[in-house]
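Novice: After the sequence you'll find the predicted model.
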Amino acid sequence: MNALLQPLSIGPLHLSNRIAMAPVTRARAGANGVPTALNAHYYRQRASAGLIIAEATNVSPMSAAFEDAPGIHHPDQVAGWKDVASAVHEAGGKLFVQLWHGGRISTYALLDGAAPLSPSGMNDDLGLLQVYGALRNGYYTRIAASPSRAMSVEEIHATVQEFRTAARHAVLAGIDGVEIHAANGYLPQQFLSSHVNRRQDQFGGSIENRARFLRLIIEAVLQEMPAVQVGVRLSPFALYNNAIDADADGPGDSDTRATYAYVAQMLNGYGIGYLHAADTNAWSGNKDMPRILEILRPHFKGVLIANGGLSFEQAEQLVVAGQADMVAFGRQYIANPDLAARIAQGGPFNEPDPFTFYGGDDIGYTDYPALN
């Protein structure tokens, strides 16, 4: 049997296979970031995944990087997520929701006129930041990022509490767990990055200081749920959103390796349920998974999920070799709601339509056919 089809446990959570649905932003939430019946239907269709990691979900009104992404900071949003969780559970699935704060990856146009928040107000690279919005004609497109401002220590601690509240809301919604989005250049990774984080206080400088924000988030979330119900997503070499120095293969490489070895060991110490290793650069054909696993696997002994640019064959090889315990697929799950069954029989596979990835209605969302 294909190793991806073998069962797996994350603490008390028993998963039917090792195929995860990666968190893929679809920008189809309802008004004010409230999940809708259409969202519940979308996730229910994909409940045969061993684990669904739902799309990036705002923990705060100040977190938006994509317009029409869902939130989990308001009671109406919690009610919407409760319907999503019920739909997934009724279909036999397991659901984590990804807790997200965009930080400097935003614009005043999505933040009610406010400036985005960032570790140190670095703004010399706004053209590299990926912010998206919906046009009045219905199309969804990239829009300009706005200059950010450095967070005060008080704002840092307030943001940590927003993650804690989001975790509490996930519990109230009946969601199985949460994933902290510390990848793709968003706020937790901004603090981890010596390139973006230029603070001179207890949240900047040394690796320990740069990891403090993520550490505080983990400790806050653990006040609301057991460690095994918490995952963390990391993308050590991500160039997306200018997360690290573009010269990461040169002088910046040693700092990146040391930073993420420290973070993996830190997370292992908390006993979290899983570590999600994301090869963001694979989107542009520059695959980094071998060196990512080389850093993370020796320091993290729990469940490790690999994601990014992997074929099904490569994914199975990682599991067989013990380099990963589970593999997450994103675009493949957009087009194939019953991906696990298709992998089991070797296809056929629907091709995703990139023009319907973001925004819109059921077209390119819930209308991809299943087998039979």
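Specialist: Alright, I've got the coordinates.

Novice: all contacts plus neighbour counts: C-alpha atoms, from now on.
Specialist: Will do.

Novice: Name the residues of stretch 279-291 that come out as buried.
Specialist: Of the residues in stretch 279-291, those buried under the neighbour-count criterion (16 or more other Cα atoms under 10 Å) are Asp279, Thr280, Asn281, Ala282, Lys287, Asp288, Met289.

Novice: Quick one: end-to-end distance for that stretch.
Specialist: Using Cα to Cα, to the nearest Å, the gap from the first to the last residue of stretch 279-291 comes to 10 Å.

Novice: The structure to be compared is supplied as follows:
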Amino acid sequence: MSIKTENADLKPLFEPVSIGAFEAKNRIFMAPLTRSRSEAKTNEQTGLHALYYVQRAGAGLIVGEATQISKQGQGYAWTPGIFTESQVESWKVVTDAVHEAGGRIFCQLWHVGAISHPVFQPDGGQPVSASAWTPDGEAFVGDRHEDGPQVPFQESRALRTDEIPGLIEDYRHAAKCAADAGFDGVEVHCANNYLIDQFIRSATNDRDDDYGGSLDNRLRLMREVVDAVCDVLPADRVGVRLSPQGGPGGTEDAQPEETYPAAAKALAGRGLAYLHVIRPNSHTGEGKDESGDKILHRMREAFDGPFVANGNFQPEEAARWIADGHADAVTFGRLFLANPDLPERIAQDGPYNEPDEETFYGGGAEGYTDYPSLEQVDDALPA
């Protein structure tokens, strides 16, 4: 169902846009949002997740929550996986419901690398990264550690060169699982200082093999993973997410203005569905550095396909970015979290529900599927 707005400044958000293999009904996309509500032992989804995503099926595209490609790839409590048959079956409930509601949904393929803890790792081993490294901060382990839900990160080990083919195969397998689960496509998570980004960033990569040293080498894993995923799915059903600045663990690349446009250029010419780029925001950084926008503009110029921007956008600014040609669509995170019918709310300039940070991670329906829609608000008003 198409939505119209009387606000001329917002109209760019409601124009359809070609995204790879399909046409999105609007340019208001839902960002991937970790909510930590999956089954603890199996990392499966439930009917509650189906309801959550169906409520938000008015998005031009839903990019599903970050979903680990393997047991090694997990770094947070109660996050979903996409590598076992039971996980595939659990996701089918979600994708079928979204499609029935007229929406489209991509699966974000995720390996956190060092942003993990031994409680999640096979046989309690060290998390892996581009190089040995101890992230700043704490791991969210839920009920899996005697010291509480958050414990300090531990040192990761460098992924051995002979392990990389197996890692790439894990991405290939997860992409096939996502297709079997009924997703419309996948987004390869190369952002937020997780594993692939740890290979890209100079601060976390001091390797001396073919995956370290030069910028071209640091981009190698990203290229090879995207190639592997495109062996399974048509390229026009594959997106990639990058973040030039910030992210968990406390590291930066020494020259993001060079590194990330180069990464965008390395992804050009493949016919990908889109490139999804995060500017500094409350999750990935301070969000005050205007150079972040300049890097995004350079990445937009370097990439030859649809460009999706993210990072604390309000509707008016998002519409300006689209009107000015800086982006083809914008993903909204917290606004979509708290406003399941966000496109309708934007069309009439609000009002907007305020997100409850206390219920962001873990729990059940509260703060997840109980945010009221405009229709529910209207029904609750006195006659």
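Specialist: Now that the structure is in, tell me what you want to look at. Everything numeric here is computed off the predicted structure, so don't read it as measured data.

Novice: coming back round to it: quick one: mark the members of the buried residues of stretch 279-291 of the first structure that sit in strands.
Specialist: Secondary-structure check on those using DSSP state E: no residue lies within strands.

Novice: Can you find the partner of Lys294 of the second structure in the first structure?
Specialist: When the structures are aligned by TM-score structural alignment, the residue of the first structure matched to Lys294 of the second structure is Arg291.

Novice: what are the ranges of the helices in the second structure?
Specialist: Assignment of helices within the second structure using DSSP state H yields the ranges 47-55, 85-100, 164-180, 195-200, 215-218, 220-232, 256-267, 291-302, 315-323, 334-338, 342-347, 374-380.

Novice: Among those helices, which comes closest to Thr134 of the second structure?
Specialist: Closest approach to Thr134 of the second structure among these (Cα to Cα): helix 195-200, 11.9 Å.

Novice: Now the closest one on the first structure. Mean distance?
Specialist: Using mean Cα distance after the TM-score superposition for the first structure, helix 195-200 of the second structure ends up 0.3 Å from its aligned counterpart in the first structure, as a mean over the superposed pairs.

Novice: which residue numbers in the first structure go with that helix?
Specialist: Mapped onto the first structure with TM-score structural alignment as the criterion, helix 195-200 of the second structure occupies residues 187-192.

Novice: neighbouring contacts of that stretch?
Specialist: The contact list for stretch 187-192 of the first structure (Cα atoms under 8 Å, 6 or more residues apart in numbering) reads 101-104, 118-119, 181-183, 196-197, 203-204, 207, 210-211, 213-214, 234, 243, 259.

Novice: Inside strands: which ones of the residues you listed?
Specialist: Among these, the ones falling in strands (DSSP E) are Ser118, His181, Ala182, Leu234.

Novice: quick one: which two of the residues you listed are the most distant?
Specialist: Farthest apart among those by Cα to Cα are Ser118 and Leu234. That separation is 18.2 Å.

Novice: Determine the longest strand present in the first structure.
Specialist: As assigned by DSSP E, the longest strand anywhere in the first structure is strand 51-58.

Novice: and that one with helix 37-45, angle?
Specialist: Computed with axes from the mean of the first three to the mean of the last three Cα atoms, to 10 degrees, the direction of strand 51-58 of the first structure lies at 150 degrees from that of helix 37-45.

Novice: Now do the contacts for the residue positioned nearest the centre of the first structure.
Specialist: Centroid-nearest residue in the first structure: His181, 4.4 Å away (criterion: Cα atoms, centre = their mean). If a contact means Cα under 8 Å, 6+ apart, then His181 of the first structure has Ala56, Gln98, Leu99, Trp100, His101, Pro188, Val232, Arg233, Leu234 as its contacts.

Novice: Buried residues, stretch 262-272 of the second structure. List them.
Specialist: The neighbour-count criterion (16+ other Cα under 10 Å) identifies Ala262, Ala263, Ala264, Lys265, Ala266, Leu267, Ala268, Arg270, Gly271, Leu272 as the buried residues of stretch 262-272 of the second structure.

Novice: how far does that stretch stretch from start to finish?
Specialist: With Cα to Cα as the measure, stretch 262-272 of the second structure spans 16 Å from end to end.

Novice: now the alignment partner in the first structure of Val17 of the second structure: how far from Met1 of the first structure?
Specialist: Taking TM-score structural alignment, the alignment pairs Val17 of the second structure with Leu8 from the first structure. Between Leu8 of the first structure and Met1 of the first structure the distance is 14 Å, computed by Cα to Cα.

Novice: Repeat that for Thr159 of the first structure.
Specialist: Noted for Thr159 of the first structure: a distance of 45 Å to Met1 of the first structure, by Cα to Cα.

Novice: Which one's more surrounded, these two?
Specialist: Set side by side, Thr159 of the first structure and Met1 show more neighbours around Thr159, with 20 against 6, by other Cα atoms under 10 Å.

Novice: how close does the more buried one get to Gly33 of the first structure?
Specialist: Here the criterion is Cα to Cα. By it, Thr159 of the first structure lies 19 Å from Gly33 of the first structure.

Novice: do Tyr132 of the first structure as well
Specialist: Remark: distance between Tyr132 of the first structure and Gly33 of the first structure (Cα to Cα) = 15 Å.

Novice: One more: Leu296 of the first structure?
Specialist: Taking Cα to Cα, one finds Leu296 of the first structure at 34 Å from Gly33 of the first structure.

Novice: can you check Asp325 of the first structure too?
Specialist: In this view, Asp325 of the first structure and Gly33 of the first structure are 33 Å apart by Cα to Cα.

Novice: Val131 of the first structure now?
Specialist: When distances are taken as Cα to Cα, Val131 of the first structure and Gly33 of the first structure turn out to be 16 Å apart.
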